Each structure stands twice: as C-alpha cells, then as structure tokens.
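> Just the structure for this:
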Amino acid sequence: MTEQASPPTTTYNLLFVCTGNTCRSPLAEGIARAELQRRGWANVQVKSAGVSAHPGVPATMEAVTVARRQGVDLSAHASQPLTPALVSWADVVLTMGPSHLPSVDRMGGAEKAATLGDFAAGGEGLGPSVPDPFGGPEALYEETFNELRGLVGAALDRLAPILHP
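Below is the predicted model:
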C-alpha cells in the first residue's frame, strides 16, 4: 500500500464590496491581508470591488495615508467594478452596507453575501453599516480604518473554524 497523498490545497476567496472601490473596500482588503499574514493563513485570497467603480482608479489619498500609518500598503490599489466573475470567484462576499447587497444578488451571489457588520456580529442583522468616508477629512478615514479593523478581525474570527481548524 502506498501512503495517501494529501488533498490539494484549496483557497478560500473573500471579496469586500463598497460603492467606488477607493475607500472602504480597499481598506478592508488591506486590513484583511495584513491580518491573514499575522495569523499565518496562507490559504485565503482577498479582493475588493465596487458596485459603481470605474476600473483603475487608485485608492483615495486619505485612505492610502491612513492605511500606511497602520502598516497597510494601498499604494498599488486599482479599483475594479463588481462583476459576475468576481462574485462567482468569491466564497463569501462582504459588503459595507445593505445598499450593496442587491448588486451582489443580481450577479448570483445572494446565498454567500452579507454586510460586513452583520457577518461580524454573527449574521443576525445586528451589525453596523460602515459609513463612507469619501470626501471627508483624514480623521474620518481614521475612524473608518479603526471600525474596519474590528469588523474584519471579527469576520475572520467567525471564519476561523473553517479556515484554520
């Protein structure tokens, strides 16, 4: 008898969605990447997109600056619109608010989508929406970053039993 080969490594795909893909979802993506690295979870891929995004737009200067201060690099971010292919790629789609869910639903992702706040709170519809800092002062981006850090951490904690048993 030969030894059983280990099963191929599968990747878990996490997609964050906001409106323009220049503030909240890139911040969430960057925070998640940093947290995944800290946790040593190499089998998770993270992307972000926007329901009204124009392709190739960089993250806002404020988002880049605030993230950099926290050790998260958004300098290479280029926005991308939410597409059926991205929704299909994702195992879980986490939106910044309920207004983003219909777009995910129309692309066939209803069963795997939730707001980040609801998902982080346990999925009972109790979680907060993440306010859009676009056009606001850097201090508002700081608040958004800190809120996202807590929500992304809680979402990853909720996924831990399947991602890092």
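> from here on, contacts and neighbour counts on C-alpha atoms
Will do.
> Report all helices and strands that the helix or strand that contains residue 47 contacts.
Element membership of residue 47 [criterion: DSSP states H and E] is strand 44-50. Contacts defined by 3 or more Cα pairs under 8 Å, 6 or more residues apart in numbering; DSSP states H and E place strand 44-50 against strand 12-18, helix 24-39.
> That strand relative to helix 24-39, how many degrees between them?
Interaxial angle, strand 44-50 versus helix 24-39 (axes from the mean of the first three to the mean of the last three Cα atoms, to 10 degrees): 170 degrees.
> by how many degrees do strand 44-50 and strand 12-18 diverge?
Using the same axes, to 10 degrees: strand 44-50 against strand 12-18 is 20 degrees.
> quick one: the helices in the chain?
24-39, 61-69, 84-89, 101-106, 116-120, 138-163 (DSSP state H).
> how about the third one: buried residues?
In this case it means helix 84-89. 86, 87, 88 (16 or more other Cα atoms under 10 Å).
> JSON lines for the residues you listed, including distance to residue 49?
JSON lines is the format used below for the buried residues of helix 84-89 (distance: Cα to Cα, whole Å):
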{"residue": "86", "distance to residue 49": "8"}
{"residue": "87", "distance to residue 49": "10"}
{"residue": "88", "distance to residue 49": "13"}
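> Would you do the same for the sequence below? I want to compare the two.
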Amino acid sequence: MLIRVFIPSFKKVKGPQTYTVYTIEVWNSGRKQIVEKRYSEFEELNKELKKLMATPFFPPKKVLKWNSKVLEHRRQALEAYLKALVERNTKPIILLNFLNIKIPSDSTESLDRLGRPRKKCLVPVVGFPDDAFVNEDPDRPLSFAVVDGVLDAINTPCYSGTCS
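Okay, the predicted model is just below:
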C-alpha cells in the first residue's frame, strides 16, 4: 500500500476554546484526501503506537504553543514523524485509522465495489496500428514514424464500453 503524507499548513480554530489543527494531505494509491488533526490527536496516536513498536521522534509540547515560529517548527516535525511512519513496511491499523484510510475487508462489500464501472479512461499515448518500418517512405525521416504514432493515438476514438 503506497501512502504519502504532507502537512502543508496549520490553522487556528476559534470557538469556546481556541486550538490549532494541522492539515494533512494523504495520498493513497494516487487519490488525495485532506484530514485535519489537533496536536493532542497526534499525541494520542504516538502513545498508542509506542505500545506496538519503536516510534520516530515526536515533537514535544512547548510553552509558547501559539507562537507562529513554534507552530511552523511543530508542523515540520509532525510531517517528518508521519512520513517516517508511512515509509515502514508494516502500517498499524491505528495509523491507517488516524489518516482515514479505509482498509478493504474480506466481506462481499469490497468485492461488489470491484464490479462497479470505473470513471477513468486509459487511452494509450503512443500506438502504432501498423508496423512503422513495413511501409517506410524513403523520403521521410524516421522521426516522422513517432509523430505519426502519436497522432494516431490522439485521434483514435474512445470506443463505447471502454470509457465512461
């Protein structure tokens, strides 16, 4: 399971109690989702993971927690922490739940999703319908064979049933 994480920003949330949330970009199999977590949620994750395995460096609490320089340093440290966790071969379920990554189950529900039509259409970028060297024109440079292949691929219609 290829997972990439980034924490591009943080923001203050005002309410009865003001707090900071960190915006996490989670890339899972080419799909991006945004998750927002508080520092206390990261702390809880780290506490639970320590019961299972050795964890990477986790940024400690600071006295000046509202200082923008401190928050930026913490953002960078939390990003490094998450990246170190997702780069491991085994990813605990606690981590996947924290990142809101759904785990396919052994139920028939996950099999039903396989039968649904996909929305993306994969069309070859370069295709040669005929052998480029069989009908070679001696007056044209070989590089035109590549151009012809690209133009054929671009102009090939998307047949019904292969795209949606």
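> TM value for the aligned chains?
The TM-score (TM-score structural alignment, normalised by the length of structure 2) is 0.30; 78 aligned residues with a Cα RMSD of 4.8 Å.
> picking up where we left off before, format the helices and strands packed on strand 44-50 of structure 1 as CSV; extra columns: mean neighbour count.
Rendered in CSV, the data for those read as follows (neighbours: other Cα atoms under 10 Å):
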stretch, mean neighbour count
strand 12-18, 24
helix 24-39, 22
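> Tell me which of the ones you listed lies nearest to residue 144 of structure 1.
helix 24-39 (7.4 Å; Cα to Cα).
> relative to helix 61-69, how tilted is the closest one?
10 degrees.
> which other helices and strands contact helix 24-39 of structure 1?
strand 12-18, strand 44-50, helix 61-69, helix 138-163.
> what's the most buried one of the ones you listed?
Sort those by mean neighbour count, taking mean count of other Cα atoms under 10 Å, and strand 12-18 sits at the top with a mean of 24.
> tell me the angle of that strand relative to helix 138-163?
Using the same axes, to 10 degrees: strand 12-18 of structure 1 against helix 138-163 is 150 degrees.
> ok, residue 47 of structure 1 - contacts?
Shown in contact with residue 47 of structure 1 (Cα atoms under 8 Å, 6 or more residues apart in numbering): 13, 14, 15, 16, 29.
> Give me the buried stretch members for the helix or strand encompassing residue 150 of structure 2, please.
Assigned by DSSP H and E, residue 150 of structure 2 belongs to helix 143-155. Buried residues in helix 143-155 of structure 2, defined by neighbour count with 16+ other Cα under 10 Å: 145, 149, 150, 152, 153.
> Out of these, flag the one nearest to residue 45 of structure 2.
residue 153 (48.9 Å).
> Could you measure from that closest one over to residue 144 of structure 2?
Distance of residue 153 of structure 2 to residue 144 of structure 2, computed by Cα to Cα, to the nearest Å: 14 Å.
> and what of residue 69 of structure 2?
57 Å.
> Just the buried residues of the biggest helix by length in structure 2, please?
Looking across structure 2 with DSSP H, the single longest helix is helix 68-86. Residues of helix 68-86 of structure 2 classed as buried by neighbour count (16+ other Cα under 10 Å): 71, 74, 75, 77, 78, 79, 80, 81, 82, 83, 85, 86.
> Buried ones in the helix or strand following that helix, by neighbour count?
For helix 68-86 of structure 2, the following helix or strand on the C-terminal side (DSSP H and E) is helix 93-98. Across helix 93-98 of structure 2, burial judged by 16+ other Cα under 10 Å covers residue 95.
> Which other helices and strands does helix 93-98 of structure 2 contact?
helix 39-50.
> Pick out whichever of the buried residues of helix 68-86 of structure 2 sits closest to residue 12 of structure 2.
Once Cα to Cα is applied, the member of the buried residues of helix 68-86 of structure 2 that ends up nearest residue 12 of structure 2 is residue 71, at 10.3 Å.
> That closest one and residue 33 of structure 2, how far apart?
Applying Cα to Cα to residue 71 of structure 2 and residue 33 of structure 2 gives a distance of 22 Å.
> which outside residues touch stretch 149-162 of structure 1?
28, 31, 32, 35, 116, 117, 119, 120, 121, 122.
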